[in-house]
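# Turn this into a structure:
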Amino acid sequence: MNDQQWFEYHLDQLLESLNKLEALSEFAPEHISETDELFLENFQHLIESMSTHSGDWYTEGQDVINQLVRLYPQHTHLASRDLFWFFGGDCLHFLDDEEIEFYQNIEELRFQAEQQGLHFDYEALKDRFGKTTH
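Have a look, this model is predicted:
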């Protein structure tokens, strides 16, 4: 898994997380509040920024993850834990020590595989360690 594939994997995780959130009844057009609407717009803007490699998507990602935890703690489980690590910064405060150790080990293995020109199968590695990241 090269850097572009790693990036695209996380972009896919964002899309999947947004789809899960938008499917909730509280985000239905007849129930949505102004705060909810702004949050979804920020989430969609992040995806657009990442898709086009424009703007400061890295900082936007941290902001969106922090908004999710702060505004919708009951729905945090709908976002992939991978995203908390990917965006880092304050998002790391929401990962426990075991998760941080897992992601640190994954990063080391990914970089080793890249340096040696080997294929890195993140999904298989997560399965091997029995980790779910959603």
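# C-alpha from now on. contacts and neighbour counts both.
OK.
# Residue most distant from the centroid, the protein?
The C-alpha centroid of the chain is most remote from residue 30, which lies 27.6 Å away (C-alpha atoms, centre = their mean).
# Provide a list of residues in contact with residue 27.
Neighbouring residues of residue 27 by C-alpha atoms under 8 Å, 6 or more residues apart in numbering: 21, 36-37.
# Tabulate these (CSV), appending neighbour count and distance to residue 65.
Converted to CSV, the contacts of residue 27 look like this (neighbours: other C-alpha atoms under 10 Å; distance: C-alpha to C-alpha, whole Å):
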residue, neighbour count, distance to residue 65
21, 19, 13
36, 16, 14
37, 14, 15
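# Inside helices: which ones of those residues?
If you go by DSSP state H, the contacts of residue 27 have 21, 36-37 in helices.
# Identify, from the residues you listed, the entry nearest to residue 74.
Top of the list for closeness to residue 74, among the ones in helices among the contacts of residue 27 and by C-alpha to C-alpha, is residue 21 at 11.1 Å.
# Name the nearest residue to the closest one, ignoring sequence neighbours.
Leaving out its chain neighbours, the residue that sits closest to residue 21 by C-alpha to C-alpha, 6 or more residues apart in numbering is residue 78, at 7.0 Å.
# Now do the SS call for residue 67.
The local conformation at residue 67, judged by DSSP: H, G, I helix; E, B strand; the rest coil, is helix.
# Next one: it from residue 47, what distance?
Look at residue 67 and residue 47: by C-alpha to C-alpha, to the nearest Å, they are 15 Å apart.
# structure for this one too, so we can compare:
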Amino acid sequence: MNLRTQYILDSFTELKKRMLDHAPFNADSLAEEEADFLQKWQGLMEETESLSPNYLFNAQELLARLIRCYPNLTVLIKRELLWFVGGECLHFLGDKELDLYQNFEEAAYEYEQNGKDYDIATLISALRDKNGSTSSTTH
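Down below sits the predicted model:
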């Protein structure tokens, strides 16, 4: 599994844990809609682990559904996760964020071309600091 896919999987795992601490997912008995959502989430994580060709498309749909149906949980999403899965999720990012992640892509490409290792979260944080961005990855 490449660095980016592992980051996406780790971010989805962390996001699920955080969602379970908030309504409506922290209820003792889940409504059918929430149970279905968590079932699809688990399926997405399995698809990501197995590198299914559809995992990014399904990730886009599930993140967009999370934002539409549970707007109170949107603050739990790492912003770069929206960038990495792309598609409809890019519409939830502002222009400054899009610029930041484009700069990330350029820096990551340079690291890879020079055979250098890098940490995605550290690189994004450094770019945020460099650009004076006030948005954070997660709250």
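# returning to what we had before: of residue 67 and residue 47 of structure 1, which one has the most company?
Shown here are residue 67 of structure 1 and residue 47; by other C-alpha atoms under 10 Å, residue 47 has more neighbours (20 against 16).
# give the contact list for the equivalent of residue 19 of structure 2 over in structure 1.
The alignment partner of residue 19 of structure 2 in structure 1, by TM-score structural alignment, is residue 21. Listed by C-alpha under 8 Å, 6+ apart, the contact partners of residue 21 of structure 1 are 27, 75, 78.
# Without its sequence neighbours, what residue ends up closest to the spatially most central residue of structure 1?
The centroid of structure 1 falls nearest to residue 83 when counting by C-alpha atoms, centre = their mean (2.1 Å). Spatial nearest neighbour of residue 83 of structure 1, chain neighbours left out: residue 10 (6.6 Å); criterion: C-alpha to C-alpha, 6+ apart.
# Please, which helix or strand holds the one you found?
Assigned by DSSP states H and E, residue 10 of structure 1 belongs to helix 3-22.
# same question, residue 29 of structure 1
According to DSSP H and E, residue 29 of structure 1 maps onto no helix or strand at all.
# quick one: contacts for it?
Counting by C-alpha under 8 Å, 6+ apart, residue 29 of structure 1 has no contacts.
# Which stretches in structure 1 count as helices?
Using DSSP H, helices in structure 1 cover 3-22, 34-52, 57-71, 81-87, 97-115, 122-128.
# residues of the first one that come out buried?
Put plainly, it is helix 3-22 of structure 1. By neighbour count on 16 or more other C-alpha atoms under 10 Å, the buried set for helix 3-22 of structure 1 is 9-11, 13-15, 17-18, 21.
# Just give me the closest of the residues you listed to residue 116 of structure 1.
residue 9 (21.1 Å).
# What's the closest one aligned with over in structure 2?
Under the alignment (TM-score structural alignment), residue 9 of structure 1 pairs with residue 7 of structure 2.
# quick one, what contacts its match?
Neighbour list for residue 7 of structure 2: residue 120 [criterion: C-alpha under 8 Å, 6+ apart].
# before we move on, back to that, could you list every residue that touches the residue nearest to residue 21 of structure 1?
When contacts are counted by C-alpha under 8 Å, 6+ apart, residue 78 of structure 1 touches 17, 20-21, 134.
# Throw those into TSV and include distance to residue 114 of structure 1, thanks.
Output for these, formatted as TSV (distance: C-alpha to C-alpha, whole Å):
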residue	distance to residue 114 of structure 1
17	28
20	32
21	34
134	25
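# For those residues, work out which two are farthest apart.
Based on C-alpha to C-alpha, the longest span within those runs between 21 and 134 and measures 12.9 Å.
# Chain neighbours aside, what residue packs nearest to the equivalent of residue 89 of structure 2 over in structure 1?
Using TM-score structural alignment, the partner of residue 89 of structure 2 in structure 1 is residue 91. The spatially closest residue to residue 91 of structure 1, leaving aside those adjacent along the chain, is residue 84, at 5.1 Å (C-alpha to C-alpha, 6+ apart).
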